[in-house]
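# here are the coordinates; sequence isn't available:
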């Protein structure tokens, strides 16, 4: 049975925007009130989703997407073509294959163009942006912050796209060398990499500041690729359903997922899948030493700490942007309560859940923190026992399973499937993996090709104004390459987008 067409509209978690279409929500990124866009309802497919069991990945992605996007916005034939094109770039025929290792299953999400899970959403988002822009004849400045993998995936999703300028901010010295090479070796004219001396949180704060400057956002038509963009979450829902269908004959009808996460986007997609009706038993939040999420589920304290540099840099995040979406539901879908809590958090860096809210959250999630030693030991152990090479982020997910298997009791359940999301190819973090295994990682040919490729990037002071100025200069140069005597006049000409 086919899923029903969507009638869903979108709203801000903080109540300042309601009734937006899917297209408006995608282009809005961060809402005008500083909140995040969410659907006004979550579709229930519990009675029908098993009819999807034989679908290919791109076909399933279409079924999920059409629940959140009306056919009036994207006709069925167009949406099907978009999904087919988005996942044709993956190297494995299953797009996200599942590998059994001992009593765990690894959902390998790293067979896309940049060998990281974010390709699943960003290949589709790039095509979605291009589709909408062609139809409306407008231009877009995509602005994103990255702790490593979002940047590469966004760049590969946006490179060469018509009417799109792509600006990616990354923290100096806090991404792996291969991640930096992957981003900065893309020389397409519409790609602009900005290296900032600071942390990922600094980069993310600057992006939020730019989106919060509403005249600037409108003038330069800012679009988001970070998981503040609802479409990122929507596209990631697909692989939870897809994995369920791949494993259902081998399990008892329910399964659990352990998700390495820093910004809470990847596991939030699993939460939405569960709310839609997927029979999920446990969702495990697996953090590294930057454990703000684990501390929340452990004690109810969501307090900002200084970010530590670790061997799993994509999770070196002090504030998890997507957590606001989840708090909206924990706080009884009360935008006023959430807005007050987030305003206080911005002032003080502290947020405390009530005991009732904490108990609600613990019904949805379990959590564990994998230290540097946990990650190293797990990578080494899996190499020796199973000849399977983990990257340090996936090792966090495996370590979390080891820490919680008896507490949650899943290991004693017959035919229960515990799935760890394999978020990146180990070659993307070769130094950390080599330190654990005492040998270099063999890189896939496409990843090896960027290792010594020529690069292009700018070093920019870590301030909102510096990044803003860089975007202005770059857009003006790209659209008006000839010298212009009247800068303010040119700026006014740009407002038409």
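On my side now, so go ahead. If you're wondering where the values come from, they're calculated on a predicted model, not measured in any experiment. Numbering: from 1, shown residues only.
# Only C-alpha atoms from now on, for both contacts and neighbour counts.
Fine.
# What helices and strands are in contact with the helix or strand harbouring residue 211?
Taking DSSP states H and E as the criterion, residue 211 maps to helix 200-212. Judged by 3 or more Cα pairs under 8 Å, 6 or more residues apart in numbering; DSSP states H and E, helix 200-212 is in contact with strand 140-145, strand 164-171, helix 214-219, helix 464-479.
# Tell me how far that helix lies from the chain's centre.
Distance of helix 200-212 from the chain centroid (Cα atoms, centre = their mean, to the nearest Å) equals 16 Å.
# After whatever helix or strand residue 329 lives in, which helix or strand is next?
If you go by DSSP H and E, residue 329 is part of helix 323-330. Counting by DSSP H and E, the next helix or strand C-terminal to helix 323-330 is helix 335-348.
# Tell me where the stretch 51-200 of the chain has strands.
Under the criterion DSSP state E, counting those that start in this stretch, strands of the stretch 51-200 of the chain are mapped to 98-101, 104-108, 140-145, 164-171, 191-196.
# Show residues contacting the helix holding residue 211.
Here helix 200-212 makes contact (Cα atoms under 8 Å, 6 or more residues apart in numbering) with 29-30, 32-34, 143-147, 169-171, 174, 196, 216-217, 222, 316-319, 462-464, 467-468.
# ok, of these, which come out buried?
Listed as buried from these are 29-30, 32, 34, 143-147, 169-171, 174, 196, 217, 222, 316-319, 462-464, 467-468; burial here means 16 or more other Cα atoms under 10 Å.
# try it against this one:
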């Protein structure tokens, strides 16, 4: 399988090449030229696999330049049960009203980002060793990618991490998980601005071919297509678990996924799984008050917003108004030639009007969307706890809130959990009052650790200077 840029300006490359490079040098995002087919027979064969073996099977066609035995060794290290709080790796739990919960936050940093990042933490050092290279991982995080990446690469030979996060826009636990790491190969930079500014800085530096080459720049946030590929695994896994036999018969409900989303990376992985053949009925995009994606899937118009119009909310990891990964989906939607013609409209006019494509968004690609706000989040946290004794985080609560507006007979809506509630104690306490679980000793100890972070302006030269200091 080969990979190209959405903008058509680079030569096709292998998985190993795009694994290290992250963003494309022409400013676009890397996409696979073809997709493997997952048919009913294959799904039946995969039903008995554990998570690591399923990951090997799903990722293998995308990573054809990695020998099968090496790939299997990577996935078994990445998804070793002892590294997760639940030995199933991704538990699937029924709630009520046709809604289920896909537990993606059992990893070491209590967020869904661990699932893909642990695979990158194996695959990238493997590729570096094979090519005798080093890599400076440059990333942007709205809350969870940073800690997942830094823990995944901690102590990895030949890897340094420079992580950008927006000043004052993450929860105390999110900051502590990142900033308390004491390793000279890891630098945390708090950028003046919002997540979109951090993401723009990463893309600008990655697209500067001379600088990126000189300093071996790579990316591990959802700019990197390998992370997207690793995330398709849990869609397949959750679909298989949701359709297992019940009382001796196979479940016959239509399965849809509800995905809390800001940057569109996680739900784009679901889109790939659906295109490959996994029988996913609908993909429900759930946003918070920063509802640019909801607006796009309701109206067909994509209009990113400025820093001044990006709200600081109680689900901060979704406080994003420029959904970087939407570029990949629009490339699929329009096709390569039309994409190259239409995408520049976004830069010229500040919006991309695809209203003519609105029927295809729903009928062909299965996308619908909704938004949630602070009051809805509190209601969802409270209701799920009182009914099931499960405490969900605010982002997952956005998903549950939106899911309730889309329930239909004969359909099960699986909400993708994004993080553990312990990362957002203030919002949970507001929702549950005296029923809120106490702060654990582990969290208290984490918050008490010294933190190492440098405040920087939202300026490319400031980030370049930090990278140059690492050499």
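Here it is on my side, so go on. Keep in mind that this is a model prediction, so the values were computed, not measured.
# buried residues in the helix holding residue 211 of structure 1?
Neighbour count says helix 200-212 of structure 1 has 200-212 buried, by 16+ other Cα under 10 Å.
# what do you get for stretch 393-410 of structure 2?
Quick answer for stretch 393-410 of structure 2 (16+ other Cα under 10 Å): 393, 394, 395, 396, 397, 398, 399, 400, 401, 402, 403.
# Which single one of those is nearest to residue 222 of structure 2?
residue 395 (17.8 Å; Cα to Cα).
# May I have the residues that are in contact with the closest one?
If you count contacts by Cα under 8 Å, 6+ apart, residue 395 of structure 2 has them with 260, 315, 317, 318, 377, 417, 418, 419.
# Now distance to residue 296 of structure 2 and neighbour count too, for these, in TSV please.
Below are the contacts of residue 395 of structure 2 laid out as TSV (distance: Cα to Cα, whole Å; neighbours: other Cα atoms under 10 Å):
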residue	distance to residue 296 of structure 2	neighbour count
260	15	33
315	20	27
317	19	27
318	16	27
377	22	28
417	23	26
418	22	27
419	25	26
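# quick one: which of these is nearest residue 426 of structure 2?
Nearest member of these to residue 426 of structure 2, counting by Cα to Cα, is residue 315, at 11.3 Å.
# The closest one maps to what in structure 1?
Taking TM-score structural alignment, the alignment pairs residue 315 of structure 2 with residue 312 from structure 1.
# ok, now how distant is the residue sitting nearest the centre point of structure 2 from residue 441 of structure 2?
Geometric centre of structure 2, nearest residue: residue 266, 4.1 Å, by Cα atoms, centre = their mean. For residue 266 of structure 2, the distance to residue 441 of structure 2 equals 31 Å [Cα to Cα, to the nearest Å].
# that older thread, which of the buried residues of helix 200-212 of structure 1 are the two that sit furthest away from each other?
200 and 212 (18.1 Å).
# Mean deviation, whichever strand or helix holds residue 282 of structure 2 versus structure 1?
According to DSSP H and E, residue 282 of structure 2 maps onto strand 280-287. Strand 280-287 of structure 2, aligned to structure 1 and superposed, deviates on average by 0.6 Å (mean Cα distance after the TM-score superposition for structure 1).
# That strand corresponds to what range in structure 1?
Strand 280-287 of structure 2 corresponds to residues 280-287 of structure 1 when matched by TM-score structural alignment.
# coming back round to it: OK, contacts around the residue nearest to the centre of structure 2?
Per Cα under 8 Å, 6+ apart, neighbours of residue 266 of structure 2: 228, 231, 259.
# What about those, which are in strands?
Residues of these located in strands (DSSP state E): residue 259.
# Out of the contacts of residue 266 of structure 2, which are shared with structure 1?
Among the contacts of residue 266 of structure 2, the contacts conserved in structure 1 (both residues aligned by TM-score structural alignment, their matches' Cα atoms under 8 Å) are 228, 231, 259.
# you'd agree the last one is up against residue 267?
What it means is residue 259 of structure 2. Yes: in this structure residue 259 of structure 2 lies within contact range of residue 267 using Cα atoms under 8 Å: 6.0 Å.
# Mutual contacts of the two, please.
Common neighbours of residue 259 of structure 2 and residue 267 (criterion: Cα under 8 Å, 6+ apart): 283, 285.
# could you measure the closest residue to residue 139 of structure 2 other than its chain neighbours against residue 111 of structure 2, distance?
Among residues not flanking residue 139 of structure 2 along the chain, residue 163 sits closest, at 4.8 Å (Cα to Cα, 6 or more residues apart in numbering). Noted for residue 163 of structure 2: a distance of 17 Å to residue 111 of structure 2, by Cα to Cα.
# Tell me which of these two has more neighbours.
residue 163 (29 against 24; other Cα atoms under 10 Å).
# Please say which position in structure 1 that one maps to.
Matched to structure 1 by TM-score structural alignment, residue 163 of structure 2 sits across from residue 168.
# how about that match, what does it touch?
143, 144, 145, 146, 151, 155, 192, 193, 194.
# circling back: now the helix holding residue 329 of structure 1: which residue numbers in structure 2?
Against structure 2, the aligned range for helix 323-330 of structure 1 is residues 326-333 (TM-score structural alignment).
# can you check stretch 226-233 of structure 1 too?
Going by TM-score structural alignment, stretch 226-233 of structure 1 sits over residues 221-228 in structure 2.
# Identify all contacting residues around the matching stretch.
With Cα under 8 Å, 6+ apart, stretch 221-228 of structure 2 has contacts from 15, 18-19, 21-23, 29-31, 116-117, 120, 139-141, 145, 220, 265-266, 268-269, 324-325.
# Please list the members of those residues that lie in helices.
Using DSSP state H, 15, 18, 19, 21, 116, 117, 120, 145, 265, 266, 268, 269 are the members of the contacts of stretch 221-228 of structure 2 that sit in helices.
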